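Chemist: just to be clear, the model below is a prediction. Sequence and coordinates:
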Amino acid sequence: MTRPTAVGPPAYTETLPCKPETARRARLLVAAALNTWGMGELADAGTLIVSELVGNAVRHTPCRLVRVSVRRVTNDLVRIGVTDRSPALPKMDLVAGGDETGRGLMMVDALSHRWGYDEMRWGKTVWAELAVPPC
C-alpha cells in the first residue's frame, strides 16, 4: 500500500464573496497559515496586504467572488494572492496628501518583498511576496 505524498508547497486557499467584510476572513486565513508555518512575524504585514488586495478587488472590479490564497514558496518566502474575474489590471496611482483613498498598492509595495499580477483569460491574480528577515 502506498502513502500519498505532498506535491508542491503548502498552501491555503478560500473562495469568498466579493464584499468589504471578506477582508476579515482573508486576514484570518493569512494569519492562520503564517502561524501554522512558524512565520508569525510576518502576520502583521501579511494581514494588511491581503486586506488591501481584497479591498482593491471589491472597489475596482465587478466581481461576485474572490479567491484568497497564501502559499509557502520556500522556507523563507510566502506569496499572498487575490484572484478575481476582472481583466482590469492594478496600477499604483500617485496620490495627493489630502486624498483619502489610493494608497493601497503603495502600502503593498512598501510592506512586501515584491508584488505583481498574473493575467489569465478570465481574470487575474494580484499577489505580494513576504520574505522572512535573515537572523
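Modeler: Received, thanks.

Chemist: C-alpha only now, for contacts and for neighbours.
Modeler: Fine.

Chemist: in this structure, which spans are strands?
Modeler: Listed in chain order, the strands of the chain (DSSP state E) span residues 11-17, 65-74, 77-84, 114-120, 123-131.

Chemist: chain center to the fourth one: distance?
Modeler: The gap between where strand 114-120 is centred and where its chain is centred comes out at 11 Å by C-alpha atoms, centre = their mean, to the nearest Å.

Chemist: who's in contact with residue 30?
Modeler: 43, 46, 47, 50, 69, 70, 80 (C-alpha atoms under 8 Å, 6 or more residues apart in numbering).

Chemist: this is the other structure I want to compare:
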Amino acid sequence: MTALQAEKWTPPDRFALEMHACPENVFLVRHLMDQAVEAWGLTELRDLGRLILTELTTNAARRYPGTLINVWVARPGRPLIEVGVWDHDSTTMPRIIDPEDADESGRGLFLIHELTNGRLGWQPSPHRGKVVWARFGP
C-alpha cells in the first residue's frame, strides 16, 4: 500500500465554476451543487441549494448575458453552506423588491432572503465587480 492509498481523501471546502452568463449554462450550477453536497454528506440541503444558486445565477445571466461570471459553493462551517456569484459590474447592486411591488419577475432575492433567514448579501469585490452570496443550513 502506498502513502497515497493509506490517506483518506478529504473533499475541498469550495467548489467553483467560471462560465459565460447565459440561460443555457444555468443547469451547470445545479450539478455543481450536487457534487458539493454529495462530497460533504449534506444531501438534505441539495434542493434548497439548487434553488438559491440557480436563482442567483439566472439573475446574472439575465443582467450580463455573455459575460464571464464565477459561481461557487463553499462550506464555511458544517453544516452551513455558502453560495455566491461574482460578476464584473461593481456599480449596480441588487435590491430586494417587496413581492407586492414586483411584477411577474423580481421576487427571487426576496424569496432567497426568506429561505435563508436573512443570510443574503452583496458587496463590491476587492478587485472589481461584485459578489452576491447567500448562506443556508440549520
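Modeler: Cool, got the structure. Since the model is a prediction, treat every value here as computed from it, not as a measurement.

Chemist: so which of the strands of structure 1 is the most packed in?
Modeler: Greatest average neighbour count among the strands of structure 1 goes to strand 77-84 (a mean of 24), per mean count of other C-alpha atoms under 10 Å.

Chemist: run through who's touching it.
Modeler: By C-alpha under 8 Å, 6+ apart, strand 77-84 of structure 1 touches 30, 46, 49-50, 53-54, 57, 61, 63, 65-73, 123-132.

Chemist: please apply the same query to stretch 113-129 of structure 2.
Modeler: With C-alpha under 8 Å, 6+ apart, stretch 113-129 of structure 2 has contacts from 86-91, 93-94, 112, 130-137.

Chemist: let's see it at 7 Å
Modeler: 86, 87, 88, 89, 90, 130, 131, 132, 133, 134, 135, 136 (C-alpha atoms under 7 Å, 6 or more residues apart in numbering).

Chemist: state the distance from residue 11 of structure 1 to residue 83 of structure 1.
Modeler: As defined by C-alpha to C-alpha, to the nearest Å, residue 11 of structure 1 lies at a distance of 15 Å from residue 83 of structure 1.

Chemist: before we move on, back to that, need the contacts of residue 30 of structure 1 in JSON lines with distance to residue 103 of structure 1, can you?
Modeler: Shown next, in JSON lines, are the contacts of residue 30 of structure 1 (distance: C-alpha to C-alpha, whole Å):
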{"residue": "43", "distance to residue 103 of structure 1": "20"}
{"residue": "46", "distance to residue 103 of structure 1": "16"}
{"residue": "47", "distance to residue 103 of structure 1": "16"}
{"residue": "50", "distance to residue 103 of structure 1": "14"}
{"residue": "69", "distance to residue 103 of structure 1": "22"}
{"residue": "70", "distance to residue 103 of structure 1": "22"}
{"residue": "80", "distance to residue 103 of structure 1": "18"}
